[in-house]
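[1] using only what follows, build the 3D model:
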Amino acid sequence: MKNRKQGIALLLSVILILTLAACSGGNGNNEGAAPEANAPANETPKPDVPAEPLGKYDPPIEVTAVRGITEGTKYNEGESLENNVWSKAYENDLGVKVKYLWTTPTAQYDQKLNIAIASGDLPDITPVSASQLKGLVEDDALEDLTSLYDQYGSGLTKDIMSQDGGNAIKSATFDGKLYGLPNMTSGLGQTHVLWVRTDWLKKLGLPEPKTMDDVIKTAEAFVKNDPDGNGKADTYGLGINKDIFGFYAGMQGFFNGFHSYPNTWVKDASGKLVYGSVQPETRAALLKLQEMYKNGLLDKEFGTKDATKVSESANAGKLGLFYGFFWNAGWLQDGKNVDPAMEWRAIPIVSADDQPAKAQVPFAISTYYVVKKGAKNPEAAVKLLNFDFEKLWGKTAQPDVYSSSNNIALFEYALLYGEAPRKNLDAHLNVVKALDSKDPSALNTEEKGYYDNILAYRAGDNKMWGNNLMYGPEGALAVIEGYSEKSQLVDDAYYGAPTQGMTDNNATLQKLQLEVFTQIIMGGSIDGFDKFATQWNDLGGSTITGEVNDWQASH
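    Below you'll find the predicted structure:
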């Protein structure tokens, strides 16, 4: 790290000397004055920076960038990353021409970017990970965006960036200075609901589960009482995938019912940060899963089945319960298309005792947009983000132009991207209000699409069933909104960059956790959990715990 810092410092010194030699006389001021007589004749003045968040540069400017390209990215005929609706709008509406120095498949992006960072060869705007952000800040390689964000950030941008309570901005702030623009996404959208096959409940005369005991009794009935009516013992009670945790048939919601918050950092009674996976509540949840596995309520072969395989079981009518994200309804649509009698519903996660269950909310930011130190127009990154938010989510949003069209993900072309953490929750509330009043006039284009789809479903179009399960009055988003209203959410308390201990040890610790948890569920001694907790600390967990508590003390 020291050598890299010295290399970058030397490079910046050389650039500074060359710049002073070439630009003596102060041409390019923000007042638009003509170059002084001793300035190079072929050098043009720096354009005025438009004060408005969406103001256009005149004359236009050029910014350089790099990026990863998602596998399977499609373009309309004659278009490319450098020539599409976004690149044209940047140039025509903002006066910003984006020049990509290089692109690479997403899977290879980090490796190529690390080489560029090591050589000090950064473009004006770069998407980076949290650890890369931290390293670049330590190397003094980035522009301080604090005043630029304050001055040029639009009201919409600042609203979206604050919807997680400010943690995203804090995670990009070092010593009081903002060095990156977070790629906002929704942690709330990654909380768990409990998906229940309600036509099976009705057939077997069962109520919706209200407690953990109810979940277990329901799972047992779905296994033993032939809910599909084919006379065979071929149905599963509770879905679980081979990774144990995840977005579909993951067990976060189940563990949350035991007040366990695996893979996140939470505060203990003294206010210190502790890792949820090694707490006593996690032991209790594993013991209950072991009991369910022994009694045949879980798929005996779950250790070989990923989320896709579990979803195939659900769509084939062989599964009646699973925990997952609100949008898992989309993965259930194929089953509904085959069997119109199939009905599912999302309900709140349930508790194992008399205390309400709280759903864990992960810290969802993994990418930041940074500006290299010395960039000619560092404020352009803020203005580009303003533009992206406005065209995707603002009052003048045009999702059919900028988000998706003809099954092409147009939003992938945007240089900067982000979603409001409450975007889907607010869309649900707005759609329900419009349905109640029968007046969709206040809806934006995206929300109007959900509204129309729900009306189509109500009119008999089963292909729009999934939309109703997500955005309808009793949809999965209503469950998550209920968590929010009742303060039944637990945020990941650590939102900093990966610590050195995490970088060194997380892969080993995660592998160990999966091995031990799988063994316990499949019948291994519960004492294995206690050994795991000790090993976790010995293999780097203790170091990481010290690091995150040092971080907390400084924030």
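[2] can we go C-alpha only for contacts and neighbour counts from here?
    Fine.
[3] Gln355 and His259, how far apart?
    9 Å (Cα to Cα, to the nearest Å).
[4] kindly report the same for Gly418.
    Taken as Cα to Cα, the span from Gly418 to His259 is 31 Å.
[5] tally up the residues packed near Ser131, please.
    Burial of Ser131 is recorded as 17 neighbouring residues (other Cα atoms under 10 Å).
[6] contacts only, for it.
    Listed by Cα atoms under 8 Å, 6 or more residues apart in numbering, the contact set of Ser131 reads 497-498.
[7] secondary structure element for it?
    Ser131 belongs to helix 130-138 when elements are defined using DSSP states H and E.
[8] check which element follows that helix along the chain.
    helix 146-152.
[9] that next one - contacts with which helices or strands?
    When contacts are defined as 3 or more Cα pairs under 8 Å, 6 or more residues apart in numbering; DSSP states H and E, helix 146-152 packs onto helix 380-393.
[10] if you count contacts, what does the helix or strand just after the helix it packs on end up packed against?
    Next along the chain after helix 380-393, taking DSSP H and E as the criterion, comes helix 399-402. When contacts are defined as 3+ Cα pairs under 8 Å, 6+ apart, helix 399-402 packs onto helix 85-89, helix 380-393.
[11] recalculate using a threshold of 10 Å.
    For helix 399-402, the packing partners by 3 or more Cα pairs under 10 Å, 6 or more residues apart in numbering; DSSP states H and E come out as helix 85-89, helix 380-393, helix 445-458.
[12] stretch 219-227: how far from the chain's middle?
    Averaging C-alpha positions (Cα atoms, centre = their mean, to the nearest Å) puts stretch 219-227 35 Å from its chain's average.
[13] and what of stretch 400-407?
    The answer for stretch 400-407 is 21 Å, by Cα atoms, centre = their mean.
[14] buried ones in it, by neighbour count?
    402-403 (16 or more other Cα atoms under 10 Å).
[15] residues in contact with it?
    74, 76, 84-86, 89, 388, 391-393, 397-399, 409-414, 445-446 (Cα atoms under 10 Å, 6 or more residues apart in numbering).
[16] filter those residues down to the buried ones.
    Listed as buried from the contacts of stretch 400-407 are 74, 84-86, 89, 388, 391-393, 397-399, 410-414, 445-446; burial here means 16+ other Cα under 10 Å.
[17] one more, so I can put them side by side:
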Amino acid sequence: MKKRFVSMALVLTLLSSLLVACGANESKGSEDNKGKEAGSASENYDPNSKLDVTWLNILHTASPPTDTMVKKIEEYTNSKITFNWVPDASKEERITTALASGDLADIVTLTMLTNSSVRNSLKSGMFWEVSDYLDDYENLKLIPQAAREAASIEGKLYGVPFLNNLARGGLIFRQDWLENLGIAEPTTLDEVYEIARAFTEDDPDGNGKDDTIGFGDRSDLRYGSFKTLSSYFGTPNGWAVDENGKFTPEFDTQEYMDTLNYSRKLYENGYLAQDFAVTAKSDQEQQFAQGKAGIFTGIIGITGLRTLAEGLNMDFKLLPVNKISNGDGEYHIWSEGSGVNGLMAFPKTVVKTEAQLKRILKFVNDICDEEVSMYMTRGIEGVHYEYDAEGVTHIINKDLYTAEVTPFSSSRPMPTLFPLKSENPEKELTTKLINENDAFAVFDPTVPLDSATNNEQGTELAKIITDATFKYIMGQSDEAEFKKAVETWKKSGGSAIITEYEEAYKLTKK
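    So this is what the prediction gives:
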């Protein structure tokens, strides 16, 4: 069976067709009005009322923010906000436990939309369906229809989408190490491999010690090195779909096997961190910042790495790279959720009436305003940042900024609404590269589709492939054993997932 990936041209055509603005919604007030509870429509909604809101949110920094910016946001939005911060490293366990127990907040940040527990909770009716409400708000109505579709399940949108760039993948290299060794910026996987070797064997920091490696990594196939390297090999993003609508999981392709062999070779020769399978993201970042590794996956994190390295590496120079091919000159990079990075969802057990929902949506709309966006990205002018003559913002006190502002950077639903010039040339270059990625981003065709089996068993089934992938990379199994694991995945429910995605895909073509 001839397979192909979803072509970029086709995807962009489909997306552009979805960007038609929503017109007047005639379904409001009808019997089947989506997301509206019977008897609630008559309740009064006062958009100017003081809001007491709780928010179960994801924390991407070591410590929660101080109250400084919280008070500014509360003042602007006429609210009292109580945050319950969940560390990013433990979000899967904490969020799934909260969903199971019902211990939720007015707003719940859900970033794992492919997680079976999250998906089941959304489909179960636990959260408000908000499609009919977004266009009533000045900022929320700007959410593209394509993003709404990508964040929906069976055509229903159970929260406000966190918008993101289509693809933020890439590699960060220690540029000072490249310069020390006289190596040019890489453009192919073979050149990346040679850099990993040189960073491990050729004393790139010049200290005369055998104390560096090429790739630092972590126990995460998606956000560690594997997914990005897999993209460069041309592996489909999650799934491939051919011209007949037949679906193939990414790990059942030759490109995935090519990535396995590449990563295994890196590991066998010591060019990939030997403890990657048990390493957390924070430890990987520290390893890179402390000068122990020279290649980091994920160009979006360049500012954080720079901050971690301050005072540790006086000659710390970074080079973000987004265009790496397998040798044929073609570029691919996986797209995370088709530009959607999760949902701000509103559980019906906490937000009990339509009036409450509307007031909370007004709050979400307000934090998308430019003033709050600045609070959450730069802080307070004259305290955390200042403008120069060219309109570039400069951080005044980095310690204060890190403590009071940085933790909010991932909490904005629409971070690209008010783009800012950065004082950091590395950050500006990274933004440029991320925008370039749009041209060769590879989409997951199952993002807007649904599979009952995947909702019920997907997380557990994924562990079969994750374990098999780790074992292969570390030389603990061979190709036959890996393929046996793929067959186990299929027999344990994977084949049903394939069939269900194919059936759901057919429905979109009618």
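[18] can you pull the TM-score for these?
    After superposition, the two chains reach a TM-score (TM-score structural alignment, normalised by the length of the second structure) of 0.71; 436 aligned residues with a Cα RMSD of 4.1 Å.
[19] one step back: okay, Gln355 and His259 of the first structure: which has more neighbours?
    Each of Gln355 of the first structure and His259 has its neighbours counted (other Cα under 10 Å); His259 has more, 26 against 11.
[20] alignment lookup: the more buried one to the second structure.
    Aligning on TM-score structural alignment places His259 of the first structure opposite Gly234 in the second structure.
[21] these two touch, right, that match and Gly329?
    No. Counting by Cα atoms under 10 Å, Gly329 is not a contact partner of Gly234 of the second structure; they are 11.5 Å apart.
[22] which strand or helix spans Ala504 of the second structure?
    helix 495-508.
[23] what lies in contact with that helix?
    154, 239, 241, 244-249, 445-446, 448-455, 457-458, 487-490, 494.
[24] now do stretch 96-106 of the second structure
    52-57, 82-84, 91-92, 94-95, 108, 110, 112, 115-118, 120-122, 126, 344-352, 356-357, 360.
[25] going along the chain, name the helices of the stretch 101-250 of the first structure.
    Using DSSP state H, counting those that start in this stretch, the helices assigned to the stretch 101-250 of the first structure run over residues 106-118, 130-138, 146-152, 155-162, 167-171, 198-204, 212-224.
[26] in CSV, list these along with distance to Lys305 of the first structure.
    Putting the helices of the stretch 101-250 of the first structure into CSV (distance: least, Cα to Cα, whole Å) gives the following:
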stretch, distance to Lys305 of the first structure
helix 106-118, 24
helix 130-138, 31
helix 146-152, 46
helix 155-162, 37
helix 167-171, 34
helix 198-204, 24
helix 212-224, 19
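[27] any of the contacts of stretch 96-106 of the second structure buried? List them.
    53-57, 83-84, 91-92, 95, 108, 110, 112, 115-118, 120-122, 126, 344-348, 350-351, 356-357, 360.
[28] quick one, which of the helices of the stretch 101-250 of the first structure gets closest to Gln333 of the first structure.
    Proximity to Gln333 of the first structure, assessed across the helices of the stretch 101-250 of the first structure by Cα to Cα, is greatest for helix 198-204 (14.9 Å).
[29] what about the closest one, distance to the chain center?
    34 Å.
[30] buried residues in that helix?
    Buried residues in helix 198-204 of the first structure (16+ other Cα under 10 Å): 198-201.
[31] which non-adjacent residue is nearest the counterpart of Glu220 of the first structure in the second structure?
    Aligning on TM-score structural alignment places Glu220 of the first structure opposite Arg197 in the second structure. Spatial nearest neighbour of Arg197 of the second structure, excluding adjacent residues (Cα to Cα, 6 or more residues apart in numbering): Tyr271 at 5.8 Å.
[32] which element is Asn341 of the second structure on?
    strand 340-345.
[33] what is that strand packed up against?
    Using 3+ Cα pairs under 10 Å, 6+ apart: strand 340-345 of the second structure touches strand 51-59, strand 107-110, helix 145-150, strand 160-163.
[34] in TSV: those, plus distance to His394 of the second structure.
    Listed next are these as TSV, based on distance: least, Cα to Cα, whole Å:
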stretch	distance to His394 of the second structure
strand 51-59	24
strand 107-110	30
helix 145-150	32
strand 160-163	25
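[35] quick one: the strands in the stretch 251-400 of the first structure?
    Listed in chain order, the strands of the stretch 251-400 of the first structure (DSSP state E, counting those that start in this stretch) span 265-267, 273-275, 319-324, 344-347, 359-361, 367-371.
[36] so which of these comes closest to Met522 of the first structure?
    Taking these one by one with Cα to Cα, strand 319-324 is closest: 18.2 Å.
[37] residues in the second structure matched by that closest one, start to end?
    By TM-score structural alignment, strand 319-324 of the first structure lines up with residues 293-298 in the second structure.
[38] that stretch: which residues count as buried?
    293-298.
[39] what's the closest of those to Asp136 of the second structure?
    The closest of those, once distances to Asp136 of the second structure are taken by Cα to Cα, is Gly298, at 36.2 Å.
[40] mean deviation, the helix ranked longest in the second structure versus the first structure?
    Identified as the longest helix of the second structure according to DSSP state H is helix 452-473. Comparison of helix 452-473 of the second structure with the first structure after fitting gives an average deviation of 2.2 Å (mean Cα distance after the TM-score superposition for the first structure).
[41] pull up the aligned stretch in the first structure for that helix.
    Helix 452-473 of the second structure maps onto residues 500-521 of the first structure, going by TM-score structural alignment.
[42] list the buried ones in that stretch?
    501-502, 505-506, 509, 512-513, 516-521.
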